[in-house]
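A.B. asks: structure for the following, please:
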Amino acid sequence: MWASDNDFTGQIPDYIGSWSLTELRFQGNSFEGPIPATLSNLAQLTSLRIGDILNGSSSSLAFVNNMTSLSTLVLRNCRISDKLSSIDFSKLTSLNLLDLSFNNITGQVPQTLLNLKLLNFLFLGNNSLSGNLPSSIGSSLKNLDFSYNQLSGTVPSWAKDSQLNLVTNNFVADSSSNSVLPTGWGCLQRNTPCFLGLPHSSSFAVDSGSRRPVSGSDNSFYESDDASLGPASFYITGAQTWGVSNVGRFMDAQNGSYIIYSSRQFLNTLDTELFRNARMSPSSLRYFGIGLENGNYTVTLQFAEFDFPDGQSWKSTGRRVFDIYVQGVRKEQNFDIRKTAGGKSYTAVRKQYIVPVTKNFLEIHLFWAGKGTCCIPTQGYYGPAISALSATPSTFLDLK
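C.D. replies: You can find the predicted model right below:
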């Protein structure tokens, strides 16, 4: 059963637990919690995807224990307050993808979860997990997201053979950790930001997805950002002035691309080259300014939609909708690039915000909250996209 992208409201009905289903998908709606415990009766489910519960009481994970046939389990942003130990992962032997990100899950990561032989994708970011990571993982597990938790200790040796996102935790940067993670990874831990109190930069600008730097008409030098990011990865520049983190897998996509390109001419801009490429994410895309001088900054984000063509084609009905956070404050909810551009594709849109930098660190977060379309122009096509961004010190004239 597929009931996504309909903006249904209210609670998920209890009676669904009496149906005979092998697939249940409730994403892109506006449901309230909790997730009904009666779903535990759906023992034949192979795929369960529920996302973005807006409000209501929190849910438990216990109902999952009867679903021993699951291959895909997504309970993303569902207001779940529980521990992973509530699930007996030894029974979920068919599990290939698990996404419990953006909840309030506490406790430690169980070894039984990481030992699952068929598990390939694991997304547990933006929770309250603590303790050390298990010492071993299954042979198929290659994509792991633990970002934005309270995990600690040393980075396990298996990290060198996996795509692992550990941004914003409490790990120790020692010689063994530095040998298995990208250079500068310690700059993105909670209590060890680089250059704290010793800033080395007053601005930065990035041309997202580009292979070559670009000089903009605003006199900014936009550095290239062609890092090969996947479902659970991050990158920091050699000068450690900025970084980028991506989380998520394009579901049902044949060739889910995180960088998209267009050769078209773009309107409403003097800088068409900035918009040739864009970085896209199916869940969560973050950019970081590292070692900035403290003070107020003007953050400029530049967008252009170019995969939903204008006209009467069915492809023109696609909608890309996401939220924008800067320094943890939501600046835009249900932001739609094309709608903001007057319903036009290939048209530049610029959003500016004045924000404080107090610990020599800046965070820009583009977050897919389940809204928009999922499968236009191709199956599995959704999530935030950005063409370029910059942060410069604010002056009195910047204030609006």
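
A.B. asks: from here on, just use CA atoms for contacts and neighbour counts.
C.D. replies: Will do.

A.B. asks: just checking, residue 357 touches residue 295?
C.D. replies: Yes: using Cα atoms under 8 Å, residue 357 is in contact with residue 295, at 5.2 Å.

A.B. asks: for the stretch 101-250 of the chain, which segments count as strands?
C.D. replies: In the stretch 101-250 of the chain, the strands defined using DSSP state E, counting those that start in this stretch lie at 106-107, 121-123, 128-131, 143-145, 150-153, 163-165, 170-171, 204-208, 214-215, 221-225, 232-236, 242-247.

A.B. asks: deepest in the core, which of the ones you listed is it.
C.D. replies: Each of the strands of the stretch 101-250 of the chain was scored by mean neighbour count; the highest is strand 204-208, a mean of 26, by mean count of other Cα atoms under 10 Å.

A.B. asks: please generate a structure for the following sequence too, so the two can be compared:
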Amino acid sequence: MLSNCNLSGKFPEYLTTKSKLKILDLSFNRLSGPLPENYDGLKGLEKMYLTWNNLTGPIPDWINIRDPRYSIDLSYNNFTLEPKCRETLNLFKSTWGWNYSKPVECLNRCSEERYSMHINCGGPATTIEKTTYEADDDPGGATKYASTRLDWQKSTTGHFWDIDSSTDSYTAQKMSILNMSNSVLYTEASLTPLSLTYYIPCLVNGNYSVKLHFAEIVMRDNKSYYSLGRRVFDVYIQGVLSDGTQIAVKQLSAKSKQGNREFVNEIGMISALQHPNLVRLYGCCIEGKQLLLVYEYMENNSLAHVLFGSIFTKKWDIMEMVDPRLGSAFNKKEVVRMINVALLCTNQSPALRPIMSTVVSMLEGKTDVEELVMVPSTSSDQS
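C.D. replies: I've put the predicted structure just below:
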């Protein structure tokens, strides 16, 4: 599982030799190029998630003939050919240049032109105050794409790793009684950990108002949020690493009944978020019943001061970085370009650094240098 790890380059060929591999998750990276044609070593693969990459070329035949019981998510890529339609093969926006205004192969042709659409997400068909809500009670899935509906389809992506895959973890049902006229809309709901997309190609062109209705999630048996131990990260410890780096440690509450899930969710969420104004997660520690998260340390102060303080907004001349011993024996324009490119390459967020081909193009003057957003950095920033 290497989701959102900023991986780049071609699909790793050595993975095709891992015969015991059952789940492969390389989603949310920057992989490019075609998928391998050789599939002999991946016969045991049951789930493969490659959504949100830059994969190109035709989709290999082994994906088209793959056992439909197994899930494959190829959504949001740049493939050049459409494969055969299959319910457990998610192809939403998977091809470059595909005309999404025409009927999709997995859908029946539109029964009529639509000017409105009402869907009971996760529930049965119902009529409320002369408004008919269509049923959306198909079983969910980690790579669900196809639909038997006439005029629309639903795409769901993502796998609940902490729930048995044999259970229906993509539908929620409220057990308590709701005293309201439209309770059927809030009795059942669809769940998806990554994305939920409704595709309605039968709507005529025009401007539409989209209304989303949500029910507030409450705890069972009248237990409060606090009594269930959901506030699990309430102990903070300041520490220092061996190299002198100051850190903040979050200690999981020993009284938590749902701490393990919260612990894994926080690691996944913070690891996926990369922004100069968010503290960095250095790592975690698991020892016995102790669960710890190690963060970049930020001292208590005004948030406005941290983001907009004078130390961060002080004006400076970029030429101060040039060795004064050079005098005037250099092209100032080229030096400024080189320094700006160097600053882009050392951005504290790896996701914001340009790729090498772009760097070369900027240095050669073929491409304009990207705008540099100056953010505070520390000596412990990753390079």
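
A.B. asks: got a TM-score for the pair?
C.D. replies: Once superposed, the chains reach a TM-score of 0.50 (TM-score structural alignment, normalised by the length of structure 2), with 227 aligned residues with a Cα RMSD of 3.8 Å.

A.B. asks: got TSV for the strands of the stretch 101-250 of structure 1, with distance to residue 319 of structure 1 too?
C.D. replies: Output for these, formatted as TSV (distance: least, Cα to Cα, whole Å):
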stretch	distance to residue 319 of structure 1
strand 106-107	35
strand 121-123	25
strand 128-131	32
strand 143-145	27
strand 150-153	35
strand 163-165	29
strand 170-171	38
strand 204-208	21
strand 214-215	29
strand 221-225	25
strand 232-236	25
strand 242-247	21
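
A.B. asks: okay, buried residues for stretch 6-23 of structure 2 please.
C.D. replies: Using 16 or more other Cα atoms under 10 Å as the test for burial, stretch 6-23 of structure 2 gives 7, 11, 16, 21.

A.B. asks: also stretch 176-195 of structure 2?
C.D. replies: By neighbour count on 16+ other Cα under 10 Å, the buried set for stretch 176-195 of structure 2 is 184, 185, 186, 187, 188, 189, 190, 191, 192.

A.B. asks: quick check: the third one vs residue 179 of structure 2, distance?
C.D. replies: By that I understand residue 186 of structure 2. Note on residue 186 of structure 2: its distance to residue 179 of structure 2, by Cα to Cα, to the nearest Å, is 11 Å.

A.B. asks: got it, and the last one?
C.D. replies: Between residue 192 of structure 2 and residue 179 of structure 2 the distance is 27 Å, computed by Cα to Cα.

A.B. asks: ok, the closest residue to residue 187 of structure 2 other than its chain neighbours - contacts?
C.D. replies: In this structure, residue 187 of structure 2 finds its nearest non-sequential neighbour in residue 174, 5.1 Å apart by Cα to Cα, 6 or more residues apart in numbering. By Cα atoms under 8 Å, 6 or more residues apart in numbering, the contact set of residue 174 of structure 2 is 186, 187, 188.

A.B. asks: map residue 174 of structure 2 onto structure 1.
C.D. replies: Under the alignment (TM-score structural alignment), residue 174 of structure 2 pairs with residue 262 in structure 1.

A.B. asks: again, but for residue 183 of structure 2
C.D. replies: When structure 1 is aligned by TM-score structural alignment, residue 183 of structure 2 is paired with residue 272.

A.B. asks: rewinding a little: neighbour count for residue 357 and residue 295 of structure 1, which is higher?
C.D. replies: Using other Cα atoms under 10 Å, the more surrounded residue of residue 357 of structure 1 and residue 295 is residue 357, with 18 against 14.

A.B. asks: let me see the contact set for residue 186 of structure 2.
C.D. replies: The contact partners of residue 186 of structure 2, taken as Cα under 8 Å, 6+ apart, are 174, 214, 215.

A.B. asks: residue 59 of structure 2: which of these is nearest?
C.D. replies: residue 214 (37.7 Å; Cα to Cα).

A.B. asks: now do the equivalent of the closest one over in structure 1 against residue 338 of structure 1, distance only.
C.D. replies: Taking TM-score structural alignment, the alignment pairs residue 214 of structure 2 with residue 303 from structure 1. Shown here: residue 303 of structure 1 relative to residue 338 of structure 1, a distance of 9 Å by Cα to Cα.

A.B. asks: between the contacts of residue 186 of structure 2, which is nearest residue 339 of structure 2?
C.D. replies: Nearest to residue 339 of structure 2 among the contacts of residue 186 of structure 2, with distances taken as Cα to Cα, is residue 214, at 50.0 Å.

A.B. asks: confirm for me that the match of residue 214 of structure 2 is in contact with residue 366.
C.D. replies: No: using Cα under 8 Å, residue 303 of structure 1 is not in contact with residue 366, being 11.8 Å away.

A.B. asks: what is in contact with the two at once?
C.D. replies: residue 385.

A.B. asks: tell me the spacing between the residue nearest to residue 187 of structure 2 and residue 236 of structure 2.
C.D. replies: Using Cα to Cα, residue 174 of structure 2 is found at 36 Å from residue 236 of structure 2.
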